[in-house]
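Colleague: Fold the following and give me the result.
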Amino acid sequence: MGRIKWNIKDQAIFLNRLSTLLDEGYTMSEAIRFLSIQSEKPKGETLSKLETVLKNGNPFYVVLQKMEYDPVAVSFCFYGEQNGRLSDSLKTAGEILQKRYDDRQRLQKLAAYPLFLLLFIGVLFVFFQWLLLPQFHILYESFQVEPNMILSILFWLNDHPFLLLLITTCTFTVVFFLLNWVKRHIGDYRFQCIIVEIPIVGSLFRLMNTYYISYQFSQFLKNGLSLSESLTFIQRDPERRFFSEAAERIERDLISGMSFDRAVANIPLWQRELSLVIHHGQLIGKLDTELSSFSRYCLERFSEKVDRMVRLIQPVIFSLIGIGIIFFYFSIMVPSFQLINEL
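Modeller: Predicted coordinates for the structure are as follows:
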């Protein structure tokens, strides 16, 4: 398949173009061949190999997995192939990836200047730590004056730089392996249940989960599949394993006689309003339409929250820089003035 990993922007463009060609009546092989002709040599060769793999009977989502495509694209293509709406799924996945790319670009632009300031301050701190601080240390020792707590910490850091590096590296390593161990030990479903309870970040995960499940259910129902058949397909999701367990739990509750909306309400992965939407949709006989509308609403709320967070990043970084500079200044200058007064 080739080992060239496509970035998010290229993935979004490819999925959108492929969706457009399918809508115009191209078969999948014809559309991919057409796109391979237009693409640059490395990508064109990859698409040609993709066409060959598809002709050998492999599902499209499996091919995307081998190409290391984003999990969102893989999952949407999996569902699109199952519910017969592959073109719509490709378009939706492309739009989501494009939005993610745009958000990432905006974040980089907003954070560029604050990060430059942080880098500049970091260079000044290193300069102070290795050149000026030893002079302060000698000065305090010569006058037998006890430094304040901040200076004592800085003196210790200056005397034990490699120990600090070792502690920092070990801490990050332990945290990384601990999180992976916890995820493997408790399973994807319970780990995701913990994630959605984290303040601020958890609400984003919950909104995206709700959008995802609402959209997929609406597509299955529009194609005439029953709830049981829809749950069976969701249990086969190749990327979101936690959804598989959630679907199994819902299916068990349905078998025990519980209503669909109550079974959904027992799952903490998505918004509480989802069960109300399902209940109302079943009452009026338009569950597929209600879920489709609710999925768009969740995606809009998700985008709004991300936009607010992005706009907050720059002033927060500036504030932290300002507070750090003031704190650093007073921690150094106040003891220096006290030392001068004692001369």
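Colleague: alpha carbons only for contacts and neighbour counts from here, please
Modeller: Will do.
Colleague: Give me the distance from stretch 315-332 to the chain's centre.
Modeller: Relative to its parent chain, stretch 315-332 has a centroid offset of 30 Å by CA atoms, centre = their mean, to the nearest Å.
Colleague: Contacts for it, please.
Modeller: With contact meaning CA atoms under 8 Å, 6 or more residues apart in numbering, stretch 315-332 is reached by 114, 117-118, 148, 150-151.
Colleague: neighbour-wise, which of those residues leads?
Modeller: P114 (20 neighbours; other CA atoms under 10 Å).
Colleague: all helices for the stretch 101-250 of the chain, in order.
Modeller: For the stretch 101-250 of the chain, the helices defined by DSSP state H, counting those that start in this stretch cover 133-142, 149-159, 161-195, 201-222, 227-234, 241-255.
Colleague: Return the most buried member of those helices.
Modeller: helix 201-222 (a mean of 21; mean count of other CA atoms under 10 Å).
Colleague: From the chain's centroid, how far away is that one?
Modeller: The chain centre lies 15 Å from the centre of helix 201-222; the measure is CA atoms, centre = their mean.
Colleague: and that helix with helix 161-195, angle?
Modeller: Angle of helix 201-222 versus helix 161-195, following axes from the mean of the first three to the mean of the last three CA atoms, to 10 degrees, is 40 degrees.
Colleague: and the angle for helix 201-222 with helix 227-234?
Modeller: 120 degrees.
Colleague: now for helix 201-222, which elements pack on it?
Modeller: helix 71-83, helix 161-195, helix 227-234, helix 287-341 (3 or more CA pairs under 8 Å, 6 or more residues apart in numbering; DSSP states H and E).
Colleague: hmm, 6 Å instead?
Modeller: The contact analysis (3 or more CA pairs under 6 Å, 6 or more residues apart in numbering; DSSP states H and E) places helix 201-222 against helix 287-341.
Colleague: one more to put side by side:
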Amino acid sequence: MGFRKVVNGCMIFRKSWTKKEQAELLIHLGQCLNDGYPMALAVRLLLFRQRAQVKHDLEVMIKKLEGGRTLYEALADLHFPEEISSFIYFSEESGNLAKGLIESGRMMSRREQHKETLRRLLRYPVLLLWVFGLMMFLIGRFLLPNFLRLYRSLSIDLPLITKILLFSANHIYYLLFILPLLFLSGIAGTIYFRRMTMERKLRLMIHMPLVGHYTRLYLTHVFSFHFGSLLRSGLPIRQSVAALSQKGTTPFLKFEADRLQKELLEGRHFEQIMSQPRYYMPELVTVIHQGQLNGMLGASLCRYSGLVMTKIDEKTRLLLSFCQPALLLFVGGLVLFLFASILLPIFHIVNGL
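Modeller: Modelled structure (predicted):
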């Protein structure tokens, strides 16, 4: 019965908390730990300004922490994103929990900001596309057929652009079959992708346009942050690699830990091992080389991970800044096509007269 209550509480947390609220929780906990507060008290401080449902979830979390559960386990039970739970796990392992909480919260906050920006940018172009589709259907089904009859009576051939619009309007109902088919294909592709081995997933993703570059940046950031944090806490390379394969890590880090352990047992140098994969940024090997020369490999990797995250944010903002103008140009071209298909027949009729 008790386990059932905990599960229900977890499900409520997952449904009622937004990503923004989760990010605020992580940042608050990290700041409280920096100020010297114990974890349970840091969570209690949030109870006074939360709605009833969130208070219930925080009380469940406090009971788990007081019962001896780690923060990573409490957050995993509350269905936090896997990678965020992994960040917290490594932060606990390396003794940098406060910094890890703040970094994780800021990462979630940045993602939500990017999603909100993208939704805001797409809102107007999507509305225009919907209006364009409605106009094309109405014009193609009711207006252009009259032009077609008039042209036939005058023995004048329709312009090509008008023929294209007429054909599109008469076959627009095919979208009712195409869209569900695309949706089902997307679901099937997602299921197939999840069943792939990690090696095949990485090989596929790094060869995809645009996605490949983001994949390299993200994986470089994840490995640099986690591995650098473990090294900076005083663990040697082999023990840090072993820590990557623990239960709190993500599937990618487990895959990478198995690869590194196998290569290290064969007697290869760490720098040489890290130069082989194509799913990391080329600069990572240089950072590892310089860090080993200076005896500051952990600190170098942590600093490099921050630079990579900054680069990801900059590229994301740049990409988002191009989204709306590109969509508006595309929709503007469609509207121009629509009006040209209407006006050209009129000009042809006038010239014919």
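Colleague: Just give the TM-score of the two.
Modeller: TM-score for the superposed chains, counting by TM-score structural alignment, normalised by the length of the first structure: 0.88, backed by 342 aligned residues with a CA RMSD of 2.6 Å.
Colleague: Let's have the helices of the stretch 101-250 of the first structure in CSV, adding distance to P315 of the first structure.
Modeller: As requested, those are exported to CSV (distance: least, CA to CA, whole Å):
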stretch, distance to P315 of the first structure
helix 133-142, 31
helix 149-159, 26
helix 161-195, 26
helix 201-222, 19
helix 227-234, 42
helix 241-255, 36
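Colleague: and of the ones you listed, who's closest to L97 of the first structure?
Modeller: helix 201-222 (13.1 Å; CA to CA).
Colleague: Could you tell me where the closest one falls in the second structure?
Modeller: The aligned range for helix 201-222 of the first structure in the second structure is 211-232, by TM-score structural alignment.
Colleague: once aligned to the first structure, how far is the matching stretch on average?
Modeller: Compared with the first structure after the fit, stretch 211-232 of the second structure shows a mean deviation of 1.4 Å (mean CA distance after the TM-score superposition for the first structure).
Colleague: So what touches that stretch?
Modeller: By CA atoms under 6 Å, 6 or more residues apart in numbering, the residues outside stretch 211-232 of the second structure that reach it are 94, 205-206, 240, 279-281, 298, 301-302, 305, 308.
Colleague: K115 of the second structure and M205 of the second structure: what is the separation?
Modeller: 21 Å (CA to CA, to the nearest Å).
Colleague: cool, T250 of the second structure as well?
Modeller: Taking CA to CA, one finds T250 of the second structure at 17 Å from M205 of the second structure.
Colleague: Please work out which residues of the first structure line up with stretch 294-308 of the second structure.
Modeller: Mapping stretch 294-308 of the second structure onto the first structure (TM-score structural alignment) gives residues 284-298.
Colleague: The matching stretch: how far from the chain's middle?
Modeller: 25 Å.
Colleague: now swap in stretch 151-160 of the second structure and tell me
Modeller: 52 Å.
Colleague: What of stretch 143-161 of the second structure?
Modeller: 49 Å.
Colleague: Find the centremost residue of the second structure, please.
Modeller: R111 (7.3 Å; CA atoms, centre = their mean).
Colleague: when you align them, which residue in the second structure goes with I167 of the first structure?
Modeller: By TM-score structural alignment, I167 of the first structure lines up with I178.
Colleague: how near is that match to Q50 of the second structure?
Modeller: Applying CA to CA to I178 of the second structure and Q50 of the second structure gives a distance of 45 Å.
Colleague: ditto for L144 of the second structure
Modeller: Distance from L144 of the second structure to Q50 of the second structure, by CA to CA: 59 Å.
Colleague: Equivalent analysis for F193 of the second structure, please.
Modeller: For F193 of the second structure, the distance to Q50 of the second structure (CA to CA) stands at 39 Å.
Colleague: about what we covered before: now the two most distant members of the contacts of stretch 315-332 of the first structure.
Modeller: P114 and N148 (29.8 Å).
Colleague: what about the counterpart of Y192 of the second structure in the first structure, distance to G187 of the first structure?
Modeller: Aligned by TM-score structural alignment, Y192 of the second structure pairs with W181 of the first structure. Per CA to CA, W181 of the first structure is found 10 Å from G187 of the first structure.
Colleague: Equivalent analysis for Q282 of the first structure, please.
Modeller: Taking CA to CA, one finds Q282 of the first structure at 32 Å from G187 of the first structure.
Colleague: Same check on D10 of the first structure?
Modeller: In terms of CA to CA, D10 of the first structure sits 33 Å off from G187 of the first structure.
Colleague: again, but for N16 of the first structure
Modeller: Applying CA to CA to N16 of the first structure and G187 of the first structure gives a distance of 34 Å.
Colleague: got the buried residues for stretch 67-84 of the first structure?
Modeller: 67, 69-80, 83 (16 or more other CA atoms under 10 Å).
Colleague: Check the residues you listed and tell me the two furthest apart.
Modeller: Counting by CA to CA, the most remote pair of these is M67 and N83, 22.8 Å apart.
Colleague: Let me know the helix or strand that the residue nearest to the centre of the second structure is in.
Modeller: helix 97-138 (DSSP states H and E).
Colleague: now do E45 of the first structure
Modeller: Going by DSSP H and E, E45 of the first structure is part of helix 41-55.
Colleague: so what does that helix touch, helix or strand wise?
Modeller: Packing partners of helix 41-55 of the first structure (3+ CA pairs under 6 Å, 6+ apart): helix 28-38.
Colleague: so the helix it packs on matches what in the second structure?
Modeller: By TM-score structural alignment, helix 28-38 of the first structure lines up with residues 39-49 in the second structure.
Colleague: Return the distance of that stretch from the chain's centre.
Modeller: Worked out by CA atoms, centre = their mean, stretch 39-49 of the second structure lies 30 Å from the chain centre.
Colleague: outside of it, which residues touch it?
Modeller: Contacts of stretch 39-49 of the second structure (CA under 6 Å, 6+ apart): 29, 32, 55, 62.
Colleague: so which of these comes closest to L320 of the second structure?
Modeller: Looking across the contacts of stretch 39-49 of the second structure and measuring by CA to CA, the closest to L320 of the second structure is L29, at 31.0 Å.
Colleague: In contact with the closest one: list those residues for me.
Modeller: Applying CA under 6 Å, 6+ apart, we find L29 of the second structure in contact with A42.
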